[in-house]
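S.K.: predicted structure and sequence below. I'll ask about it afterward.
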Amino acid sequence: MPEDGPSARTEQARHDGRPESDKRLILYYQTHFAAKDGREKLVPPMELVRNGAGVTDINLGAIHLNNLDDDQEKDKPLTINDTAPRDPKFRPMWDELSLIRDEVDVHAFVGGDAPGTFIRLENQFQRYYPLLRDFVVQYRMSGVDLDIEKEGKEMADPTGTVGRVIDALREDFPEDFTISLAPGARELTQDEGGLSGVRYRELYRTHGTMINRFHAQFYCTWGDMSSKDNYLDVVAKSGIPAEKIVAGVVTHNKHCKDYIELSKLREVIRDLRWECPGFAGIFGWEYHLAGESENDPTYEDAPWRWAKEVSKALRES
């Protein structure tokens, strides 16, 4: 379990063990426990390092800011999914994450599909933002990934709210703190807000220097990574440099049927590395069950294998 209250400016994760490449390989980590042999067992992040999977970043979440005026929620003002970070069930997860921080950056991904977090930040920023800031400090997050989805359509100004969160994070954390966003890929090319209502082209014009990366979702109707074409089109139409656009793929067919077999994904990655040297890398949604749609039994209960194959494609000579 992390110590209480380390300095945000001195306790960021180190980078000295990271693979020598400017290409990111990011795994979202939302399913932390899975049933095995009749018990709930940790989906172990340590396996990524132990097996040399080449992952540069883990995005841990989903972080939710809960209703402080609700009697059932106020005792857990911030949760990871539905559970308070200090719940004993998370102890093995925190222990493993603390052991791999020299080699993998750990970020908090905020929001996601469940509504409420960004609405609360819009309506009562001074009340709810400190919950996020203090979590980042206490649990030594290397960055924050802002994942605003359908709830943005219920907000008066989702673009301005996200910009305000970015401003506050840049004020509170050091220069090497990472801020990323997780739009649907098409949203980066639209002047009007898409899935989330956020106008990302406008946000890039006003806050582009403060944003490290866009984790663009090229799946589930929001984009297509079965060839290089959609990624190149998004780069061309968005006005955002490829160095800031990480291409997202699903790691299995559980969430939608857009899984790209590794043999094909490797080809696409090679094409992008050749035609778009600035190509920033790949993220996978999500770590749990990665590769199990390969119809290869060696991937069962070994999601690090999927990451290792993608890493090879990103970094091969």
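M.R.: Thanks, I have it. Numbering: from 1, shown residues only.

S.K.: only C-alpha atoms for contact and neighbour calcs from this point on.
M.R.: OK.

S.K.: tell me where the stretch 201-317 of the chain has strands.
M.R.: In the stretch 201-317 of the chain, the segments counted as strands under DSSP state E, counting those that start in this stretch are 213-217, 245-250, 281-285.

S.K.: which strands and helices lie in contact with the second one?
M.R.: The helices and strands touching strand 245-250, judged by 3 or more Cα pairs under 8 Å, 6 or more residues apart in numbering; DSSP states H and E, are strand 213-217, strand 281-285.

S.K.: and those strands as CSV, adding distance to D102 and mean neighbour count?
M.R.: CSV is the format used below for the helices and strands packed on strand 245-250 (distance: least, Cα to Cα, whole Å; neighbours: other Cα atoms under 10 Å):
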stretch, distance to D102, mean neighbour count
strand 213-217, 21, 25
strand 281-285, 20, 25
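
S.K.: so which of these is nearest W94?
M.R.: Checking the helices and strands packed on strand 245-250 against W94 by Cα to Cα gives strand 281-285 as the closest, at 20.5 Å.

S.K.: wait, what's in contact with the residue nearest to C220 when sequence neighbours are not counted?
M.R.: Leaving aside its sequence neighbours, C220 sits nearest to C256 (Cα to Cα, 6 or more residues apart in numbering; 5.7 Å). For C256, the contact set (Cα atoms under 8 Å, 6 or more residues apart in numbering) comprises Y219, C220, V250.

S.K.: take a look at this one as well, against the first:
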Amino acid sequence: MWFFYFLLPLLGLLRISLATSLNATLDLQDEVIERSMGYTTEPSRLVMYVQTFKTPKGEPLSLLPLLQHDTKVTHIILASIHLHDEPGEIRLNDDPFHAPTWDNIWEEVKTLQMNGVKVMGLLGGSAGGTFGHLNGTEREFYSYYHPLLSLIKKYNLDGLDVDIEEKVEISVPLRLINALRRDMGPNFIITMSPLASALTNALGQNLSGFSYFDLDAFATVPGSEEKLISWYNGMFYGGYARGPPFFQLIVAAGWDPQRIVMGVLDCSNDGQANGFVRIEKLQDTIRELRGMYEGFGGVAGWEYHDAGDE
């Protein structure tokens, strides 16, 4: 029964009703919501990506049902943060962080954090260009990095998911990750989101242009073996989440299963046509992986606004 408490909240999270979301109240923003089980004590991570901030009906999306329905979500990642050509021009999707469209979201973020949920930002993603801006001289790098750092601090983000889907040199993530660790300290969460195939071997299919094996070896605290990258939200889209073998292949390649989170699609409309795995099959896969690896890293869902729709 030890794995049941992970599977039950997973099912609740992925099947949450959009009608319930529409009826959610914002009156909870200044209230610590009582729950029977704390998020920070869950044995595995349950990560939810949020990129679309409207319901399928076009109405504003609330994050609070993730608390109200006791989904046991541990981390929420807001996507996507983009660095534009002008240093200091940084947008969450199409709008600056301070735009009125985000006012309710930032208030809800405070409530989530008060209840133990870690709220992070995704930097980069499928829209290219962000990491090209971080690939210059030291002066050029810091002209883009310092405004980003200021926003992370101002909006009290708990971490950053560095999602590199453009070809860059390994020095780009290394410089960024080291700077974040230096400036934000060891409690700041740094994750990355490669294709799952990029974790099977150094030559695995990859969107980033560098080896994640090499990056992870280099990205350590100077003078120690402590990893700077907290874990990897691997994109296990397609058949990769239809059973344990692909996760086993990654572990066999040398990765600690505690540092690998299985990223899946929450809805068939959220990615490639064959990328969606139904909850019943996903449940079987998680049950098997939890049986194989006591330290199974968890599951990440892309994305929240239509989670549970077919």
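M.R.: Thanks, I have it. Fair warning: this is a prediction, and the values are worked out from it, not measured in the lab.

S.K.: circling back to that earlier point, right, so of the helices and strands packed on strand 245-250 of structure 1, which gets closest to G291 of structure 1?
M.R.: G291 of structure 1 lies closest to strand 281-285 among those, at 10.3 Å (Cα to Cα).

S.K.: how about a markdown table for the strands of the stretch 201-317 of structure 1, with distance to N123 of structure 1 added?
M.R.: Shown next, in a markdown table, are the strands of the stretch 201-317 of structure 1 (distance: least, Cα to Cα, whole Å):
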| stretch | distance to N123 of structure 1 |
| --- | --- |
| strand 213-217 | 25 |
| strand 245-250 | 30 |
| strand 281-285 | 30 |
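
S.K.: on that earlier part again, quick one: which of the helices and strands packed on strand 245-250 of structure 1 is nearest T56 of structure 1?
M.R.: strand 281-285 (10.0 Å).

S.K.: tell me what angle that closest one forms with strand 213-217.
M.R.: 50 degrees (axes from the mean of the first three to the mean of the last three Cα atoms, to 10 degrees).

S.K.: what helices and strands are in contact with strand 281-285 of structure 1?
M.R.: Against strand 281-285 of structure 1 (3+ Cα pairs under 8 Å, 6+ apart) you get strand 24-29, strand 245-250.

S.K.: redo that, cut-off 10 Å
M.R.: Applying 3 or more Cα pairs under 10 Å, 6 or more residues apart in numbering; DSSP states H and E, one finds that strand 281-285 of structure 1 contacts strand 24-29, strand 57-65, strand 213-217, strand 245-250, helix 262-275, helix 304-315.

S.K.: chain center to whichever helix or strand comes after the first one: distance?
M.R.: Past strand 24-29 of structure 1, further along toward the C-terminus, the next helix or strand under DSSP states H and E is strand 33-36. Centre-to-centre, strand 33-36 of structure 1 and its host chain are 22 Å apart (Cα atoms, centre = their mean, to the nearest Å).

S.K.: what does the very next helix or strand once past strand 33-36 of structure 1 contact?
M.R.: Where DSSP H and E defines the elements, the next helix or strand beyond strand 33-36 of structure 1 is strand 39-42. By Cα atoms under 10 Å, 6 or more residues apart in numbering, the residues outside strand 39-42 of structure 1 that reach it are T31, H32, F33, A34, A35, K36, K89, F90, P92, M93.

S.K.: next one: the nearest residue to the second one once chain neighbours are set aside from R24 of structure 1, what distance?
M.R.: The spatially closest residue to H32 of structure 1, leaving aside those adjacent along the chain, is V43, at 5.3 Å (Cα to Cα, 6+ apart). Per Cα to Cα, to the nearest Å, V43 of structure 1 is found 21 Å from R24 of structure 1.

S.K.: and for R18 of structure 1?
M.R.: In terms of Cα to Cα, R18 of structure 1 sits 10 Å off from R24 of structure 1.

S.K.: got it, and D87 of structure 1?
M.R.: 31 Å.

S.K.: more crowded one of these two?
M.R.: Neighbours were counted for D87 of structure 1 and for R24 using other Cα atoms under 10 Å; R24 has more, 22 against 11.

S.K.: which residue lines up with the more buried one in structure 2?
M.R.: Superposed on structure 2 with TM-score structural alignment, R24 of structure 1 falls opposite R45.

S.K.: that match contacts A300, correct?
M.R.: Yes. Here R45 of structure 2 reaches A300: they are 7.8 Å apart, a contact under Cα atoms under 10 Å.

S.K.: list residues touching both of these two?
M.R.: Common neighbours of R45 of structure 2 and A300 (criterion: Cα under 10 Å, 6+ apart): V73, T74, H75, V261, M262.

S.K.: cool, thanks, talk later.
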